[in-house]
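In: pasting the structure only:
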């Protein structure tokens, strides 16, 4: 028989998904308190009352945990945009609101959660899988809005994919992670809306 651990870690009573959620919440608190660079899995595990080895079974390293933090934020962002797409109103107005929301949510993150935004920006630079999922969701949302606008004859019948890419490309200067951060002290929302309105007029 092997020796028992003289300092057994208490059981959490949490499911694997609950452990992951709790770890993300603690990581967020630590990022806000001391910066994302100083977050350590061993500290997160200690606060949870589990061994760091147990936490490693859920997150292979610190980067994986930070990615989970960013992914949670993007999932929430995408869900809000999904609800917008389903609203029963003018699809062209929804296109404007979609860009406005995306810009505002990223700008808010830069200002209120700068450390979390830095972690997200790093993941975006490396084009992590969850970032690709977010970009795919963005295109799907815009594609639905474009299709709806064409069906209501608010836009000319054209290739939906092409129009979607035109619109998203036009908004990139206002929604790209680095550019949002670089211009965070400027009020660029009016220019964003004017830009998208001009593009839409060219597609009517």
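Out: Thanks, I have it. Just so it is clear, the model here is predicted, and its values are computed rather than measured.

In: only C-alpha atoms for contact and neighbour calcs from this point on.
Out: Noted.

In: tell me which element the residue nearest the centre of the chain falls in.
Out: Centroid-nearest residue in the chain, with Cα atoms, centre = their mean: residue 74, separated by 2.1 Å. Assigned by DSSP states H and E, residue 74 belongs to helix 62-86.

In: show me which positions of that helix end up buried.
Out: Neighbour counts over helix 62-86 (16 or more other Cα atoms under 10 Å) mark 62-63, 65-71, 73-74, 77-78, 81-82, 84-85 as buried.

In: against that first model, consider the following:
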């Protein structure tokens, strides 16, 4: 503190100190400059985008614009400013890279379906909503994101890891609904495995990407009517226990 009656002189900087004022060091030698950023802006500055996330973003844009056949690891690497050999440190193949892009869409779908399975609705209503959501999401994917659907379809046909994991997660969610239905008496079925098989077998045409691709030219209203009839048949079988 200045003695009483003394005069405070203004602080002046040399040219070099003025240049240093734009750096992260306080020009008066008082240690690191305190950032003026706070909250989300400071966190965004402190947390750069990871390399794999950046590669996925570039691959997503290339897939949307070019289609899966024309996407190349070399082009993705060039845009990311690295060699294609470096990309393989994160994704061992082009298929793995594109599957990771599709995997983000599948995880969002699985989250939506899990919300249906965990809802407080009766089990027979959940089955209707579950099958409808699974069918609609993939149908809309084919219409609005055909290149992404092509990756999903190819991964399913080739039974690549991303497709196998997706099937396991779908089965787990359906099993949860079936067990709840049996436990609450909504479903008369006692054979859980047969009940699960009926659900997937009967809805195959509307929920499997191969069948969805095959019916791409069928009018939407006709498919919706057929799906509604199939869902009613599934619900009736589960309620009565007759397969």
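Out: Perfect, thanks for sending it. As the structure is a prediction and not an experimental result, all values here were calculated from the model.

In: work out the TM-score between the chains.
Out: Superposed pair, TM-score by TM-score structural alignment, normalised by the length of structure 1: 0.87. Supporting alignment: 190 aligned residues with a Cα RMSD of 1.6 Å.

In: picking up where we left off before, got a list of what the aligned partner of the residue nearest to the centre of structure 1 in structure 2 touches?
Out: In structure 2, residue 74 of structure 1 lines up with residue 106, judged by TM-score structural alignment. Counting by Cα atoms under 8 Å, 6 or more residues apart in numbering, residue 106 of structure 2 touches residue 166.

In: repeat for the one 5 residues further on
Out: Contacts were defined as Cα under 8 Å, 6+ apart; by that measure residue 111 of structure 2 touches no other residue.

In: equivalent range in structure 2 for stretch 97-111 of structure 1?
Out: Going by TM-score structural alignment: stretch 97-111 of structure 1 matches residues 129-143.

In: thought residue 134 of structure 1 was touching residue 78?
Out: Yes. Using Cα atoms under 8 Å, residue 134 of structure 1 makes contact with residue 78 at a distance of 7.2 Å.

In: give me the mean deviation of the match of stretch 97-111 of structure 1 from structure 1.
Out: After superposition onto structure 1, stretch 129-143 of structure 2 lies on average 0.6 Å away from the residues it aligns with, using mean Cα distance after the TM-score superposition for structure 1.

In: in that stretch, what's buried?
Out: 129-135, 138-139, 141-142.

In: possible to save the residues you listed as TSV with distance to residue 150 of structure 2?
Out: Formatted as TSV, those follow (distance: Cα to Cα, whole Å):
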residue	distance to residue 150 of structure 2
129	25
130	23
131	21
132	21
133	19
134	17
135	16
138	11
139	12
141	10
142	8
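
In: nearest to residue 197 of structure 2 among the residues you listed?
Out: Nearest to residue 197 of structure 2 among the buried residues of stretch 129-143 of structure 2 is residue 131, at 13.5 Å by Cα to Cα.

In: ok now whichever strand or helix holds that closest one, how far from the chain's centre?
Out: Using DSSP H and E, residue 131 of structure 2 falls within helix 123-144. Offset of helix 123-144 of structure 2 from its chain centre (Cα atoms, centre = their mean, to the nearest Å): 16 Å.

In: same check on stretch 184-193 of structure 2?
Out: For stretch 184-193 of structure 2, the separation from the chain centroid amounts to 32 Å (computed by Cα atoms, centre = their mean).

In: got the buried residues for that stretch?
Out: 186-189.

In: so residue 90 of structure 2 sits in a strand?
Out: No. Counting by DSSP: H, G, I helix; E, B strand; the rest coil, one finds residue 90 of structure 2 to be coil, located in no strand.
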